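K.L.:
Sequence and predicted model, in that order:
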Amino acid sequence: MKHQNERAVALILATLFLAGSASDVQSQQSNSTAKNNFELTVHVTEIKHQDGKVLIGVYNKSDGFPKELEKALLTAKTAPGKPTHTFRGLSHGNYAVVVIHDRNNNGKLDRNLLGMPKEPVGLSNYSVIGISNPPTFKTASFTLSSIESINIKLNQF
């Protein structure tokens, strides 16, 4: 009888432990989903030409920013006539955005011999980009903590 009671107690404890683990997993999944429910809408302004595509890159770290679009966390292409894109499923954190008006559709920012952009480009938190104001992730970054919308002005060079 004593062994049956010990087995029953062990079975009850195991069931409670498994039920608690399952609810912890569900709680973690809910928290994970809640963390990834932010949106960032990027509106591009000062588009002077209607040729090519507008490339938008969202970075969550400095690696590759702003020159290597392939290292961006998320990217999008839009038509110059519809220069707005919404990125969904983002979590709370620091982000920086680069926008390139890829006028010749080659998928990259063309530069002159001095390394200056030959195509219009814009960055979050920058109204003017130039030799005296080179872009950095630290300056371009902002904290996303809700559903947000930003305007990025394209700079002509």
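P.N.:
Good, I have the coordinates. Because the structure is a prediction, the values reported are computed rather than measured. Residues are numbered from 1 along each chain as shown.
K.L.:
okay, CA-based contacts and neighbour counts for the rest of this
P.N.:
Noted.
K.L.:
and whichever strand or helix holds Leu16, how far from the chain's centre?
P.N.:
Following DSSP states H and E, one finds Leu16 within helix 2-35. Centre-to-centre, helix 2-35 and its host chain are 36 Å apart (CA atoms, centre = their mean, to the nearest Å).
K.L.:
For the helix or strand following that helix, name the packing helices and strands.
P.N.:
For helix 2-35, the succeeding helix or strand toward the C-terminus, using DSSP H and E, is strand 38-45. Contact here means 3 or more CA pairs under 8 Å, 6 or more residues apart in numbering; DSSP states H and E; on that basis strand 38-45 packs against strand 84-90, strand 148-153.
K.L.:
Swap in 10 Å and give it another go.
P.N.:
Here strand 38-45 touches strand 53-59, strand 84-90, strand 93-102, strand 121-123, strand 142-144, strand 148-153, going by 3 or more CA pairs under 10 Å, 6 or more residues apart in numbering; DSSP states H and E.
K.L.:
next, the one to line up against it:
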Amino acid sequence: MKHYLLLALMSPLLTLFANQADANTLDVTIDNNQPVGPLMVEVYDDATKYQQTKTPIARFMMPAKDEPLQFEISDLKAGDYAVRMFQDLNSNGQLDANWLGIPNEPYGFSNNGGAYGPASFDEAKVAVADGETTAISITLR
């Protein structure tokens, strides 16, 4: 009977800690953005999906500003995440490139990876730990 009473008293505490498991946040600051054209952002938690640019866990658009942008991605599970983005200067919904495939619009990756082409998941991945806010800065090129 003591065990049932102890379990009944501990249940609310266990629920509290269980809810904190997904309370992890990625705090993102974007530098070198232009005041024209929205930023298109994708967040991945899987290397294969990242490589294939399929099914990100989050995809959203940020309005343009003439100052560094900052936003949070919350309710993440602990693990590795990669963020990729571009600023859609002509608002056509895609990253425009020249005939060589070099982007004509500003783009960036978490960890500022991809100095010579698109960053791999390993170059861009950021570890998000339980119960913590992880801050990253992405400089658009």
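P.N.:
Perfect, thanks for sending it. Small disclaimer: the values here were computed from a predicted structure and weren't measured.
K.L.:
is it possible to export the helices and strands packed on strand 38-45 of the first structure to CSV including distance to Pro66 of the first structure and mean neighbour count?
P.N.:
Formatted as CSV, those follow (distance: least, CA to CA, whole Å; neighbours: other CA atoms under 10 Å):
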stretch, distance to Pro66 of the first structure, mean neighbour count
strand 53-59, 8, 24
strand 84-90, 18, 16
strand 93-102, 6, 24
strand 121-123, 8, 26
strand 142-144, 15, 15
strand 148-153, 14, 16
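K.L.:
Among those strands, which comes closest to Lys35 of the first structure?
P.N.:
When those are compared by CA to CA, strand 84-90 sits nearest Lys35 of the first structure, at 7.6 Å.
K.L.:
average gap between the closest one and the second structure?
P.N.:
By mean CA distance after the TM-score superposition for the first structure, the fitted strand 84-90 of the first structure averages 1.1 Å away from its aligned residues in the second structure.
K.L.:
That strand packs against which elements?
P.N.:
Using 3+ CA pairs under 10 Å, 6+ apart, strand 84-90 of the first structure sits against helix 2-35, strand 38-45, strand 53-59, strand 74-78, strand 148-153.
K.L.:
and the angle from the last one to strand 93-102?
P.N.:
For the pair strand 148-153 of the first structure and strand 93-102, the angle between their directions (axes from the mean of the first three to the mean of the last three CA atoms, to 10 degrees) equals 40 degrees.
K.L.:
tell me, strand 148-153 of the first structure lands on which residues of the second structure?
P.N.:
The alignment of strand 148-153 of the first structure onto the second structure (TM-score structural alignment) spans residues 134-139.
K.L.:
what about that stretch, how far off from the first structure?
P.N.:
Mean for stretch 134-139 of the second structure is 0.9 Å (mean CA distance after the TM-score superposition for the first structure).
K.L.:
Name the nearest residue to the residue nearest the centre of the first structure, sequence neighbours excluded.
P.N.:
Nearest residue to the geometric centre of the first structure (CA atoms, centre = their mean): Val58, 4.0 Å. Distances taken as CA to CA, 6 or more residues apart in numbering put Val97 closest to Val58 of the first structure, at 4.6 Å, once the chain neighbours are dropped.
K.L.:
For the equivalent of the one you found over in the second structure, give me its contacts.
P.N.:
Alignment note (TM-score structural alignment): Val97 of the first structure maps to Val83 of the second structure. Neighbouring residues of Val83 of the second structure by CA atoms under 10 Å, 6 or more residues apart in numbering: 28, 41-45, 50, 56, 58-59, 108-112, 119, 121, 124-126, 136, 138.
K.L.:
Thank you kindly, that will do.
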